[in-house]
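In: fold the following.
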Amino acid sequence: MSPPSKGWLARLLEPIAGFGVTFRTMFVKPTTEFYPEQKVPTAPRYHGRHQLNRYPDGLEKCIGCELCAWSCPADAIFVEGADNTATERFSPGERYGRVYQINYLRCIGCGLCIEACPTRALTMTNDYELAGTSRAGMIYDKWQLLAPLDPDMLAPPHPMYPGATDEDYYRGNITGPAPEQAVGPADDDVEPDPEVRR
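Out: Sure, this is the predicted structure:
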């Protein structure tokens, strides 16, 4: 025995019931964001543009280990490390990131590079405006990614805090520039500290 067929009225109302959501929302005021005139703040942990951080005295946190590049699933990061010398010190460790590039045409914003960084040199900011007019312009280099210098920081290269080791930097024991560095001496006037571990 076949199931009872629907009445003609039920068959007529079936298509109209499908438009129920449409009819319910036709008279609701739309929520429109007027971007870029009104920029809504992002969530605190939003994954935006990357930033290479500095220590309080201005030295770079990046040690050129390339762990961020190895952890990137999209192969968007290129790092080339170099050795610090007695006359040119960019980071407290033995090495620093001489070349650092992020290709934002490939970056998927996953944050795995942030987790891989052993010195917390790489973090992500809330800057989400990453549109560009050329493909080459979407490859950010080290100078576009470095955090700006605070007024009491000295631009590297310069020696480490007198008597400090790279471990003091990594443990957060350096809270500001050395007294002679705060004035901002010329690079050729600075003598390397003999106590610095190489």
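
In: could you use CA atoms for every contact and neighbour count after this?
Out: Fine.

In: can you give me the helices for this structure?
Out: Taking DSSP state H, the helices of the chain run over residues 8-18, 20-25, 67-71, 112-116, 142-145, 166-170, 179-182.

In: hey, which of those helices is tucked in deepest?
Out: helix 67-71 (a mean of 19; mean count of other C-alpha atoms under 10 Å).

In: give me the contact list for that helix.
Out: For helix 67-71, contacts defined as C-alpha atoms under 8 Å, 6 or more residues apart in numbering pick out 75, 76, 77, 78, 79, 112, 113, 114, 116, 117.

In: for the helices of the chain, which one sits closest to residue 101?
Out: helix 142-145 (6.1 Å; C-alpha to C-alpha).

In: against which helices or strands is that closest one packed?
Out: Applying 3 or more C-alpha pairs under 8 Å, 6 or more residues apart in numbering; DSSP states H and E, one finds that helix 142-145 contacts strand 50-52, strand 95-103.

In: so where do the strands sit in the chain?
Out: Secondary structure of the chain (DSSP state E): strands at 50-52, 77-83, 95-103, 122-124, 139-140.

In: one more to put side by side:
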Amino acid sequence: MAEQGKGKKPAPGKRSGNQPKRPTASRAPERARPGATPAKAGRAKTPAFDVDSDLDKSGLAEFFAPVAGFGVTMSTLFRPVVTEQYPFEKAPTAPRYHGRHQLNRHPDGLEKCIGCELCAWACPADAIYVEAGNNTPEAQYSPGERYGKVYQINYLRCIFCGLCIEACPTRALTMTNDYELAGTTREKMIFEKDTLLAPLRSGMLAAPHPMVAGLSDGDYYRGDVSGPTTEQVAWVKERRPEDESLSAAGAAATRAAKGGKE
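Out: Below you'll find the predicted structure:
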């Protein structure tokens, strides 16, 4: 009977008497996640606020407490005053300050704007509106075929980024140092062409009038025109004898003609 029991296999799930025990794997400790603080870690205790701490001050500390509180104020009293008395005293702006826009003119008085609308396309705030018109022999406002008939800038939208200045191919649009653009109504903040157009300088002839004889619009853009000619002055005098710019423009044209002959 003993020999017959030697060939028997142990039942499933039971170990024989001489079979070694399988070592049990010890459970590895859990690693803390980065940035996580253990629940039972030692934390710095916040000291309790003592409402009676001011009562423990000495008499000298209580005497100088208001002086310490107004230390910044007292030290500022002895510094020079830097307050600007605007609008009675206006401080100069930086040379490259971006202020109100201006539509420029050529030296003879013709407008530089050709109504190409590139400034309106470049505006990220959609603040510019341009409507072009055609030049005619009796109404020549700018060199070439077209001019800016309608020009509006909405300063309620303008962000003064200067992208319209970079897009202008004729340098007709620039920005001045004028920063006083306040208005009482929304309509007054939409500047029209008559407000944006640069005033006539001494010696310029008010448009419309013909271009300088023998020159093209490219000559104007290259700066070959230095002022009005006697032919232009005669043309305006015949059609607009009451024009206020005739006297100064006529004198400038006469001087230029004499200088050319010499």
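
In: TM-score them against each other, please.
Out: The TM-score (TM-score structural alignment, normalised by the length of the first structure) is 0.82; 181 aligned residues with a C-alpha RMSD of 2.7 Å.

In: on that earlier part again, nearest to residue 12 of the first structure, out of the helices and strands packed on helix 142-145 of the first structure?
Out: Across those, closest to residue 12 of the first structure is strand 95-103 (C-alpha to C-alpha), at 56.0 Å.

In: onto which residues of the second structure does the closest one map?
Out: Mapped onto the second structure using TM-score structural alignment, strand 95-103 of the first structure covers residues 146-154.

In: average offset of that stretch relative to the first structure?
Out: Here the mean offset of stretch 146-154 of the second structure against the first structure after fitting is 0.4 Å, by mean C-alpha distance after the TM-score superposition for the first structure.

In: which residue packs closest to the spatially most central residue of the first structure, ignoring adjacent ones?
Out: Centroid-nearest residue in the first structure, with C-alpha atoms, centre = their mean: residue 50, separated by 1.7 Å. Spatial nearest neighbour of residue 50 of the first structure, excluding adjacent residues (C-alpha to C-alpha, 6 or more residues apart in numbering): residue 124 at 4.3 Å.

In: residue in the second structure matching that neighbour?
Out: Per TM-score structural alignment, residue 124 of the first structure is aligned with residue 175.

In: in this structure that match contacts residue 161, no?
Out: No. With contacts counted by C-alpha atoms under 8 Å, residue 175 of the second structure stays clear of residue 161, the gap being 10.3 Å.

In: quick check on the two: which one has the bigger neighbour count.
Out: residue 175 (17 against 11; other C-alpha atoms under 10 Å).

In: how much space is there between that one and residue 100 of the second structure?
Out: 6 Å (C-alpha to C-alpha, to the nearest Å).

In: ok, residue 191 of the second structure next?
Out: 10 Å.

In: again with residue 147 of the second structure
Out: 21 Å.

In: for these two, indicate the residue with more neighbours.
Out: residue 147 (23 against 19).

In: can you verify my assumption that that one contacts residue 139?
Out: No. Counting by C-alpha under 8 Å, residue 147 of the second structure does not reach residue 139; the two are 10.4 Å apart.

In: residues contacting the match of strand 95-103 of the first structure, please?
Out: 111, 113-116, 127-135, 141, 189-193.

In: can you go through those and name the buried ones?
Out: 111, 113-116, 127-130, 132, 134-135, 141, 189-191, 193 (16 or more other C-alpha atoms under 10 Å).

In: chain center to the match of strand 95-103 of the first structure, what's the gap?
Out: 22 Å (C-alpha atoms, centre = their mean, to the nearest Å).

In: likewise stretch 22-31 of the first structure?
Out: Distance, centroid of stretch 22-31 of the first structure to centroid of chain: 39 Å (C-alpha atoms, centre = their mean).

In: what does stretch 100-115 of the first structure give?
Out: Worked out by C-alpha atoms, centre = their mean, stretch 100-115 of the first structure lies 8 Å from the chain centre.

In: what's the span of it, first residue to last?
Out: 17 Å.

In: same question for stretch 106-118 of the second structure.
Out: Taking C-alpha to C-alpha as the criterion, the two ends of stretch 106-118 of the second structure lie 19 Å apart.

In: onto which residues of the first structure does that stretch map?
Out: With TM-score structural alignment as the criterion, stretch 106-118 of the second structure aligns to 55-67.

In: contact partners for residue 123 of the first structure?
Out: Applying C-alpha under 8 Å, 6+ apart, the residues near residue 123 of the first structure are 50, 51, 52, 53, 114.

In: thought the residue nearest to the centre of the first structure was touching residue 122?
Out: Yes. Assessed by C-alpha under 8 Å, residue 50 of the first structure is found in contact with residue 122 at 6.7 Å.

In: on that earlier part again, how about the contacts of residue 123 of the first structure in CSV, adding distance to residue 32 of the first structure?
Out: Output for those, formatted as CSV (distance: C-alpha to C-alpha, whole Å):
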residue, distance to residue 32 of the first structure
50, 29
51, 31
52, 35
53, 36
114, 33
